[in-house]
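**Student:** I'll drop the sequence and a predicted model, then ask my questions.
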Amino acid sequence: MSKETIQIPLLPLRGLLVFPSMVLHLDVGRDKSVAALEKAMMDDQRIFLAAQKKVSLDDPEPKDIYNIGTLATVKQMLKLPNGTIRVLVEGLHRGEIQQFLDSDDEFMVEIKAMDDIHGEKHEEEALMRSLLGQFKQYTKLSRKITQETYETVEDIEEPSRLADIISSHLTLKVKDKQEVLELVNVTERIKHLIKIISNEKKVLDLEKKIGQRVKTSMEKTQKEYYLREQLKAIQKELGERDGKSSEVEQLREKIEESDMPEHIMEVALKELGRYEKVPQSSAESSVIRNYLDWLIVLPWTKKTQDTIKINRAEKILNEDHYGLEKVKERILEYLAVQKLTNTIKGPILCLVGPPGVGKTSLAKSIARSIDRNFVRISLGGVRDEAEIRGHRRTYIGAMPGRIVQGMKKAGTINPVFLLDEIDKMSNDFRGDPSSAMLEVLDPEQNSTFSDHFIEENYDLSNVLFIATANNVNSIPGPLLDRMELISIAGYTEVEKLHIAKQHLFPKQLKENGLSKGTMQIREGALLKLIRTYTREAGVRSLERQLAKLCRKAAKIIISKDKEKVVVTEKSIEDLLGKPVYSYGLMELEDQVGAATGLAYTSAGGDILSIEVSHYPGKGKLTLTGQLGDVMQESAQAAFSYVRSRTNEFNIESNFYEKYDIHIHVPAGATPKDGPSAGITIATALVSSLTGRAIKKEVGMTGEITLRGRVLPIGGLKEKSLSAHRAGLTTLIIPEENEKDIENIPESVRNELTFIPVNHLDQVLKHALVEEKNESNKS
């Protein structure tokens, strides 16, 4: 055979290798490979086959292909429907790539043929016999090679061809087959093959022993059981300990080292005994294991040492929160009592207020002030009792309830446990979670709290529970009875200004990579931001707007290469756009038939404009603006009262037969309800029918009776804050609510004039503009 080099197309092979004298079908789909085939068919139908080093490569480089391969002849080519080409190739002889030739469409290589190197004739013959003997034994053990395969190779007399054909039938990795292909010395090649087959025989023999050992204790349908028994047999063959017994011992050690009480440990050890006997393939095995893991990981006696120092707690509360003086005072009183009594039993605190006023962060501050772990669970949307008490272990995927999960997260038996959004719980056919919470929050019962999954009593008496809610009316009565309410109203403008300066703005500067040296905001701009870009009781939206300002400033500093950005009252509109809200929502002038009421919502207080108009008709009363049942009843009561007092109000006595009345509350897409709009509706009605205007600076709230009496309302503090934000100066309130004025922040109280009333006549006297001329009848 000539030793000259030849230029020939290359076909890289993935996951297989072709030996000389081997005939094989190949599927070719890659563009370069197809081009190489077409090039070969145009020439002399010869192509060079070399394996890739990595199967995963779709577009291999020369460095990714083995240098030694097989020169082959393409016998057949067939295009398949999916676009690939199936070819039949026959290996001719070994060859070595000398160099890769430049070609864009296919791989072209220059190769040199590699001749076999033969050894001593008698030695080769002896090695051939040994190889055939080893291969015969291998075929008996292997299920993949049949007796017919052995018979086809038995008659081969050429040592090199015999070694190559046997190599092609072995289930070896491409890397191992490549080692055989690269052995040009026939004697060494046969020796290497004998060694490989000997190792393969040992592995097959061991597999057979494992299979026989497993077969006696296996049912045909239990595939998982079969695999686990195989693992046991392997471990036994390797001299390792049985897997499950080792696991049981580890669990026993964990149980004995845990802090669980003696009676709980007895339960755990009993369950461990059951776990040891139950087959690992059984579904019950995983249930018991999960239960034991929970018993081990739960804190049973571990607690943190309380450090209740009132001065330190006060300092931390003041650091974290501005304002909220009465709330802080109540928390400090609570901690002082705990310090004196050395017990946590007492009322469960419930922080009530609109979103963004700092309820959750107050609970975190309490935990920090007494050095306790803090854990929070959200109860919003919980409607399944099992969420609180857990699922019974008979159910698939059973888990403990949120309370026990929270205790695991806390890691101690005395954390500060925040029950967030306790007013958002609901109930359905799966039970009432608020009923399950009764035991959790009762100091007399929660020392023996029962979770359906754990099944043993768990002590919650050392936990300091704090709940948060937006709306007290949504909390069931029995649950509310177990908690002491601490109301957190919205912040005043002055408080928001301080919070923004001391907390929010420095925080956003840090988060956005800025500093006081690179960005400043003037107080006037901050006040404009509070008044015209946010409308909320809390400060969440304010923080978002400050973050937006910081991002804008960061962009200016980077894009325009400025050293410092100063936000002023004028420049804030360039950064944030036109104001979203108009500051001071009170009417610009006195209006006829339009009164300003005050509302209490879950987001704090708000003002409510109520409009009344009348026009010729037949006495029809129309109510619009998405009013709830209670508010519609208030409108009916106000209408009836005005009808009964037509003479006193100087209104035509038969107005209800001549005119249609339309009462409308703007923001029609928002549902509204409550009795406190009674006097506002009555005042607007009288104003419309008499033509007397209502003072623009007056806001009012109060429930009305058919006799004109004004009854007390709730949420005066929140309503006053909203009136102050809107620019009102005078508030008409029920006389019985006079005692609540002292709860209103002093800065707001000093700027508002409160007029307590007990009858609608007093309301009209203060709300309506004095008549200058003779009264104008409708």
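**Tutor:** Noted; the coordinates are in hand.
**Student:** drop to CA atoms for contacts and neighbour counts, all remaining ones
**Tutor:** Fine.
**Student:** so where do the strands sit in the stretch 251-400 of the chain?
**Tutor:** Taking DSSP state E, counting those that start in this stretch as the test, the strands found in the stretch 251-400 of the chain are 348-352, 374-378.
**Student:** in the first one, what's buried?
**Tutor:** To tie it back to what came earlier, the one meant is strand 348-352. Neighbour counts over strand 348-352 (16 or more other CA atoms under 10 Å) mark I348, L349, C350, L351, V352 as buried.
**Student:** as a quick check, tell me the outermost residue of the protein.
**Tutor:** For the chain, the largest distance from the centre (CA atoms, centre = their mean) belongs to H122, which lies 75.6 Å off.
**Student:** dropping in the other structure now:
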Amino acid sequence: MTKKTNAGKATPKGEKLPLMTLREVVMFPKAIIPLLVGRDSSIKAIEHALNNYNKKIFLVTQNDPKTEKPGPEDIYACGCVSRILQMFRLPDGTVKVLFEGLHRAAVNPEKVDFEEEVPEVETHFLPEEENDHSETEALVRATKESLEEYSKANTKIAKESVQSIQNMDDPGAIADAIMPHLKVEFNEKQEVLEEFDPFKRLQMAYAHLQGEIEVFSLEKKIKSRVKNQMEKNQREYYLSEQLKAIHKEMGRDHDPKAELDVLQEKVDQKNMPQQAKDKASEEIKKLRSMPPNAGEYSVLMNYVDWVLALPWNELRETDTDITKAEKILDEDHYGLEKPKQRILEYLAVQSLVEKMRGPILCLVGPPGVGKTSLAKSVARATQREFIRLSLGGVRDEAEIRGHRRTYVGAMPGKILQSLKRVDTNNPVFCLDEVDKMSMDFRGDPSAALLEVLDPEQNSAFSDHYLDLDYDLSNIFFITTANYLQAIPAPLQDRMEIIKLPGYLETEKNRIARHFIWPKQLNYHGLEDSKVSISEGAINEIIRQYTREAGVRNLEREIASICRKVAKKKVEEKDRKDKKVRVTAKSVPSYLGVSKIRHGEREDKPLVGVTNGVAWTEVGGEILLVEVALMPGTGKVEITGKLGDVMKESAKAALSYVRSRSDVFGLKSDFYKEIDVHVHVPEGATPKDGPSAGITLTTSLVSSLLNLPVRNDLAMTGEITLRGRVLPIGGLREKLLAARRGDINKVIIPEANQKDLQEVPDNVLKGLEVMPVQHMDDVLAEALMGTTREDLFCGDANITPISSKLMKEEYQEQAQ
């Protein structure tokens, strides 16, 4: 307490009341003040006063507003006994209370028990001192005049309150009534509350009142001066000048006008279309009439910066030397003849014409076959900049076309961002994983790519942010994908599709020997003269440790060998110069047991078991198809995790056999007495595709006629209900799988005979390929123990499987 409490003059009158502490608020006698109360302790004190003390409560101010749970040292000794007039509970848990001050009172803080849920205090009434000062009347009159002046400046004071104070004569009461309306610190109000001399109290209130009047007068002058200046000059100019002065005071001599002049000069000198120049100049004109601290100023400035940063007509000189380009492509990649040939054709045409639209190639193939690295080689061969943009997982159309400038943080799409980075408008642009884009509520990015990859439209590509036509026709676009089916048909139509089916074993062997092995030796600090690898070792790694169409895992395994060789050389320092040779026998010591098991043919011909050849993402595979017959009621069970296409092929095979039951010497209702189980081993591996029809049919007929199928023969092809054999895909990989599985003869659809021209001679060497048109030719070639005439004339020497015979056979096996 800063002043005396006059506790010595306290009368015996007092009362016991609940205590409530106030923060930054001082309650005065005769004052009516509304307060929002949120502390639990205060709300409980109010409820206690309402229920037990006839709505009376003692209000005292804290000397530190930040104290959440005050103690004896945190409150003043002088407060105000008050009455609760109204209380409203609000939805957020707080209460709004209207208090009326009654009279001053004092307490002894040391006797207050703040540990109680609701502290109760013994208050002591503080009477007013006698007022016999001769200047009292003059002070009262001056205070009322000042109050009238203050009420005109501060419209928040109610006229009724002012009139009520004007009707008072007691100086102490006038001071108590004025203080709640003044914007002074709470500790200064507390000093007034603790003053018991009415004349001195009014003097203090009058001083605070005069101070408030001066503050309002100063604010009025400032507002008037600013208003006059704003009327004389535009508001924008005033803010601009003010900001300029601030920058100057802070040592940042920044002139927005000079900066805009520099921007305009850059626009005039920039080599870009007239439409873009006009748009940029228009935005700069808007900037001139806008204060730099305006929110839109930075948006317009960013837009102009983007227009200036883009390489509109900046074309890098390219090399059209075909011989040199062919040499570079061959240095970087073995095989891949089709994409290489297409690139060389483009360079040849470009050397003959002045202006040519950039080609749009789509390289489709399994992972690891070199699609992205081929795009890099194209950039090196043509001496262009290279840009790679991965589209995997892109869902937002704005990633391609950009955001509209109305959005916060808007910017151009990835296409223009990439061009800005390389600062040239004719790079090689690789759009990776174009088949892995997805669509959601933010749009369809594949549809946005239609304009980018359409040779007829991309000369006037429109980015949402730029809102100008941008020429993309000089860019050499190369897209990559793993699955052609995952690319939308309209997007496929814009691109030239080049399929990279994967590498043959012979190609992988050459790539490993001439590309991967030297590179890995260099990476691991090994010398070619000290470490070598045999061809048999490379073949062992390819067959037993990798299962892929590309060479990515092959490179990993070779790198693993190099690491172990390097570790061995470091450990054996005295034998560091000893030459190390990796052979087929030593490969397991480096890489462990073999990881891959490729399909192999059966050791002998079996009934109901046929060798099929299938294309997979990692190359060709031997696919065994087994059919078992059991006594039953005509049910067909298909297992082996087959897709819908292969399930349909199995049903078509059964329908074909049923339609030719008389030809095969079977009863017309033979299927009603047996159950057929079709199974393709390795059930954990998904299998699907339209090329297993003749394989399924051969196994089914073999089981029904009890004739074994040749184990040195494999087949591929789809069947119709009439027995026609339809063409298939992936012939090269399937023939390679047949060679690897020690197959001597492969049956293929006659329509695929033309595709043999694309199969290397080393794959066909020692392999008999038999084209067929009809299922009859397949069965005659594949089934053993009968001739074609016997098979299709219902010869009695062929014993069909019947329900009776099957039951007897099972009984014999059980015994």
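**Tutor:** Arrived safely, thanks for sending. Keep in mind the model is a prediction, meaning the values are calculated, not measured.
**Student:** before we move on, the earlier item: how about the buried residues of strand 348-352 of structure 1 in CSV, adding distance to A489 of structure 1?
**Tutor:** Compiled in CSV, the buried residues of strand 348-352 of structure 1 are given as follows (distance: CA to CA, whole Å):
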residue, distance to A489 of structure 1
I348, 19
L349, 16
C350, 13
L351, 10
V352, 8
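**Student:** and which of these is nearest to L621 of structure 1?
**Tutor:** Closest approach between the buried residues of strand 348-352 of structure 1 and L621 of structure 1, by CA to CA: V352, at 37.8 Å.
**Student:** re the thing from before, equivalent range in structure 2 for the one helix or strand the residue farthest from the centre of structure 1 maps to?
**Tutor:** Take DSSP states H and E as the rule and H122 of structure 1 turns out to sit in helix 121-141. With TM-score structural alignment applied, helix 121-141 of structure 1 matches no range in structure 2.
**Student:** show me what that helix is packed up against.
**Tutor:** With contacts taken as 3 or more CA pairs under 8 Å, 6 or more residues apart in numbering; DSSP states H and E, helix 121-141 of structure 1 sits against helix 147-154, helix 159-169, helix 186-215.
**Student:** from A126 of structure 1, how far out is the equivalent of M770 of structure 2 over in structure 1?
**Tutor:** Matched across to structure 1, M770 of structure 2 falls on I755, judged by TM-score structural alignment. Noted for I755 of structure 1: a distance of 121 Å to A126 of structure 1, by CA to CA, to the nearest Å.
**Student:** kindly report the same for S167 of structure 1.
**Tutor:** 18 Å.
**Student:** neighbour count winner among the two?
**Tutor:** Legend: neighbour count by other CA atoms under 10 Å for S167 of structure 1 and A126, higher for S167 (22 against 10).
**Student:** my guess is that one contacts D176, does it?
**Tutor:** No. Look at S167 of structure 1 against D176 with CA atoms under 8 Å: they stay out of range, at 9.7 Å.
**Student:** circling back: which one of the helices and strands packed on helix 121-141 of structure 1 is the most hemmed in?
**Tutor:** Ranked by mean neighbour count, these are led by helix 159-169 with a mean of 19 (mean count of other CA atoms under 10 Å).
**Student:** tell me where the stretch 101-250 of structure 2 has strands.
**Tutor:** With DSSP E, counting those that start in this stretch, the ranges of strands along the stretch 101-250 of structure 2 come out as 120-125.
**Student:** quick one: the helices in it?
**Tutor:** Residue ranges of the helices in the stretch 101-250 of structure 2, as given by DSSP state H, counting those that start in this stretch, are 136-153, 159-166, 171-178, 186-193, 198-232, 235-249.
**Student:** looking at those, which is buried most?
**Tutor:** Ranked by mean neighbours (mean count of other CA under 10 Å), the helices of the stretch 101-250 of structure 2 are led by helix 171-178, with a mean of 23.
**Student:** quick check: that one aligns to which part of structure 1?
**Tutor:** Helix 171-178 of structure 2 lines up with nothing in structure 1 when matched by TM-score structural alignment.
**Student:** next one: stretch 536-553 of structure 2
**Tutor:** Using TM-score structural alignment, stretch 536-553 of structure 2 pairs with 524-541 in structure 1.
**Student:** chain center to the matching stretch, what's the gap?
**Tutor:** Relative to its chain's centre, stretch 524-541 of structure 1 lies at 29 Å (CA atoms, centre = their mean, to the nearest Å).
**Student:** got it, and stretch 426-438 of structure 1?
**Tutor:** 24 Å.
**Student:** compute the first-to-last residue distance for that stretch.
**Tutor:** Taking CA to CA as the measure, stretch 426-438 of structure 1 stretches 14 Å from start to finish.
**Student:** which residues sit against that stretch?
**Tutor:** Outside stretch 426-438 of structure 1, the residues within contact range by CA atoms under 8 Å, 6 or more residues apart in numbering are 381-389, 425, 476, 478-479, 482.
**Student:** R368 of structure 1 -> structure 2?
**Tutor:** Superposed on structure 2 with TM-score structural alignment, R368 of structure 1 falls opposite R380.
**Student:** what sits closest to its match if chain neighbours are left out?
**Tutor:** Excluding the flanking residues, the one nearest R380 of structure 2 by CA to CA, 6 or more residues apart in numbering is I328, at 7.6 Å.
**Student:** tell me the contacts of the one you found?
**Tutor:** S377, R380, A381.
**Student:** helix, strand or coil for the match of M770 of structure 2?
**Tutor:** What DSSP: H, G, I helix; E, B strand; the rest coil gives for I755 of structure 1 is strand.
**Student:** can you name the residues that contact the residue nearest to it when sequence neighbours are not counted?
**Tutor:** Take I755 of structure 1 and drop its neighbours on the chain: the residue closest to it by CA to CA, 6+ apart is I732, 4.7 Å away. Taking CA under 8 Å, 6+ apart, we find I732 of structure 1 in contact with V698, G699, M700, T701, F754, I755, P756, V757, V763.
**Student:** next: G356 of structure 1.
**Tutor:** A537, G538, V539, R540.
**Student:** aligned to P273 of structure 2, what sits in structure 1?
**Tutor:** Checking TM-score structural alignment: P273 of structure 2 goes with P261.
**Student:** any idea how far V214 of structure 1 is from the residue nearest to its match when sequence neighbours are not counted?
**Tutor:** Using CA to CA, 6+ apart and skipping residues adjacent in sequence, the residue nearest P261 of structure 1 is W300, 7.0 Å away. With distances taken as CA to CA, W300 of structure 1 is found 43 Å from V214 of structure 1.
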